[in-house]
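Student: 3D, please:
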Amino acid sequence: MKSRQEIVDRVAEVNTQFYGAIEDGDIDLMRRVWAEEDEAPDLVCVNPGWPLLRGRAEIMRAWMLVMANVPYIQYVLTETNIGVSGDTAMVTCEENVLTAEDDSPGFVAGGRVVATNLFVHTTNGWRMWSHHASPVMLDDDDEEE
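Tutor: Predicted coordinates:
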């Protein structure tokens, strides 16, 4: 039986793979990160500004669109916390996002998003069950800091 720290480390690794898949445009890695429908029914994904995505096929189509249309994206995760209960784990974090929205050199936009990523332990290891990300609305005082 694995220790709690070993489980937390493995969940952290899969969470890192999730963001790495987006940054690298690696749809194969994204497919490996997400659970299969028979391992975690009712897979869901909510990206900022998108409608609710339900089911593995719909979620993978959306990630393919993101990867095909975002020339550059980088995540710096902060305030990361991992909770584990049995075969379920929850990662909460702040996604500090840098992105280029077109091919213009040096054009980078930034933003802060809070995310909750749920993972389930399967026969293939820890896999994503749900991703929910919501933008943080900054007020004028936050922007000056």
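
Student: please make it C-alpha for all contacts and neighbour counts, starting now.
Tutor: Noted.

Student: list of residues touching stretch 8-16?
Tutor: Contact with stretch 8-16 is made by 33, 82-84, 89, 91, 117, 119, 126-127, as judged by Cα atoms under 8 Å, 6 or more residues apart in numbering.

Student: helices of the chain, start to end?
Tutor: Taking DSSP state H, the helices of the chain run over residues 4-24, 27-33, 56-69, 140-144.

Student: chain center to the second one: distance?
Tutor: Its chain's C-alpha centre lies 12 Å from the corresponding centre of helix 27-33 when counted by Cα atoms, centre = their mean, to the nearest Å.

Student: before we move on, what about stretch 128-145?
Tutor: 14 Å.

Student: burial check on Val46, number of neighbours?
Tutor: 18 (other Cα atoms under 10 Å).

Student: relative to Ala133, which of the helices of the chain is closest?
Tutor: Ranking the helices of the chain by proximity to Ala133 (Cα to Cα) places helix 4-24 first, at 12.4 Å.

Student: buried sites along that closest one?
Tutor: Neighbour counts over helix 4-24 (16 or more other Cα atoms under 10 Å) mark 7-8, 11-12, 14-15, 17-23 as buried.

Student: make JSON lines from those and add distance to Val66 to it.
Tutor: Shown next, in JSON lines, are the buried residues of helix 4-24 (distance: Cα to Cα, whole Å):
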{"residue": "Ile7", "distance to Val66": "30"}
{"residue": "Val8", "distance to Val66": "28"}
{"residue": "Val11", "distance to Val66": "24"}
{"residue": "Ala12", "distance to Val66": "23"}
{"residue": "Val14", "distance to Val66": "20"}
{"residue": "Asn15", "distance to Val66": "18"}
{"residue": "Gln17", "distance to Val66": "16"}
{"residue": "Phe18", "distance to Val66": "14"}
{"residue": "Tyr19", "distance to Val66": "13"}
{"residue": "Gly20", "distance to Val66": "13"}
{"residue": "Ala21", "distance to Val66": "11"}
{"residue": "Ile22", "distance to Val66": "8"}
{"residue": "Glu23", "distance to Val66": "10"}
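
Student: to check against the first, give me the structure of this:
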Amino acid sequence: MPPTGDAMVKTQALSSQAPETETAEGDTHQHEHGDTDVQDVLAANRRFYQAFADRDVAGMEALWAQDRDVRCVHPGWPVLSGREPVMRSWRELLGNPRSPGVRHQSEQATVCGDVGWVVCEEFVANTALVVTNLFARSGGGWQMIHHQATPISSIAAFEDASGYEDLNGRPPTLH
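Tutor: Predicted structure coming up:
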């Protein structure tokens, strides 16, 4: 949804560069690195990955919105709609001792009004994924309303398709 009126879009990748803000008219402006909304969305994203890595069901449930429609698309799964099916999936995944560990990198956060999203790379076992995590501002801070993880078919395919640069002007790479 494009910004309207005075809505501002704030984007920041984790880097030493200041984040850019794009106005509704398409003008881009630099803002200080510590933009509060973007930093808060990045912090919520890190809480998600910490709960995921720690298998912290209570932490995961606290992060997901309770008063909004939520959705989740785990790799290879159909879309889960509604809080109960989404939370049930996380309870099953986090409670399974055979579930592999997870790590993430290359977070890029964007905020538009009361909605923020993070696109990053996620690694589960030997699988690389591209992830979008969507957050909505509520009285209790930023709450997750959508998670979607999509496998990257192969590093070679990823590199072939990535003749594009990231926000820092670097070609995307997997380590």
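
Student: what TM-score do we get after superposing?
Tutor: Put the two chains on top of each other and the TM-score (TM-score structural alignment, normalised by the length of the first structure) is 0.79; 127 aligned residues with a Cα RMSD of 2.2 Å.

Student: PyMOL command to pick out the buried ones of the contacts of stretch 8-16 of the first structure?
Tutor: In PyMOL syntax, the buried subset of the contacts of stretch 8-16 of the first structure is picked out as below (16+ other Cα under 10 Å):
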select buried, resi 33+82+84+89+91+117+119+126+127
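
Student: restricted to strands, list the contacts of stretch 8-16 of the first structure.
Tutor: 82-84, 89, 91, 117, 119, 126-127 (DSSP state E).

Student: same list, the helices of the first structure, but as TSV with distance to Val97 of the first structure please.
Tutor: Below are the helices of the first structure laid out as TSV (distance: least, Cα to Cα, whole Å):
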stretch	distance to Val97 of the first structure
helix 4-24	10
helix 27-33	18
helix 56-69	14
helix 140-144	15
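
Student: between those helices, which one is nearest to Val76 of the first structure?
Tutor: Nearest to Val76 of the first structure, of all the helices of the first structure, is helix 4-24, at 9.4 Å by Cα to Cα.

Student: rewinding a little: quick one, which of the helices of the first structure gets closest to Ser134 of the first structure.
Tutor: Per Cα to Cα, nearest to Ser134 of the first structure of the helices of the first structure: helix 4-24, 15.4 Å.

Student: so which of the helices of the first structure comes closest to Leu77 of the first structure?
Tutor: Among the helices of the first structure, helix 4-24 comes nearest to Leu77 of the first structure, with 9.2 Å by Cα to Cα.

Student: count of residues packed around Ala58 of the second structure?
Tutor: 10.

Student: map it onto the first structure.
Tutor: Matched to the first structure by TM-score structural alignment, Ala58 of the second structure sits across from Asp28.

Student: can you tell me how far that match sits from Gly86 of the first structure?
Tutor: To Gly86 of the first structure, Asp28 of the first structure is 28 Å away according to Cα to Cα, to the nearest Å.

Student: need the contact list for Leu138 of the first structure.
Tutor: Residues near Leu138 of the first structure by Cα under 8 Å, 6+ apart: none.

Student: next one: it relative to Ala89 of the first structure, how far apart?
Tutor: 29 Å.

Student: re earlier: closest one to Tyr75 of the first structure among the helices of the first structure?
Tutor: Per Cα to Cα, nearest to Tyr75 of the first structure of the helices of the first structure: helix 4-24, 7.0 Å.

Student: could I get the contacts of stretch 8-16 of the first structure as JSON lines with distance to Arg54 of the first structure?
Tutor: Output for these, formatted as JSON lines (distance: Cα to Cα, whole Å):
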{"residue": "Val33", "distance to Arg54 of the first structure": "16"}
{"residue": "Ile82", "distance to Arg54 of the first structure": "24"}
{"residue": "Gly83", "distance to Arg54 of the first structure": "24"}
{"residue": "Val84", "distance to Arg54 of the first structure": "24"}
{"residue": "Ala89", "distance to Arg54 of the first structure": "20"}
{"residue": "Val91", "distance to Arg54 of the first structure": "20"}
{"residue": "Asn117", "distance to Arg54 of the first structure": "15"}
{"residue": "Phe119", "distance to Arg54 of the first structure": "16"}
{"residue": "Trp126", "distance to Arg54 of the first structure": "20"}
{"residue": "Arg127", "distance to Arg54 of the first structure": "16"}
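
Student: what's the closest of the contacts of stretch 8-16 of the first structure to Asn47 of the first structure?
Tutor: Once Cα to Cα is applied, the member of these that ends up nearest Asn47 of the first structure is Asn117, at 11.5 Å.

Student: counterpart of Tyr95 of the first structure over in the second structure?
Tutor: For residue 95 of the first structure the amino acid is Glu, not Tyr. Under the alignment (TM-score structural alignment), Glu95 of the first structure pairs with Glu122 of the second structure.
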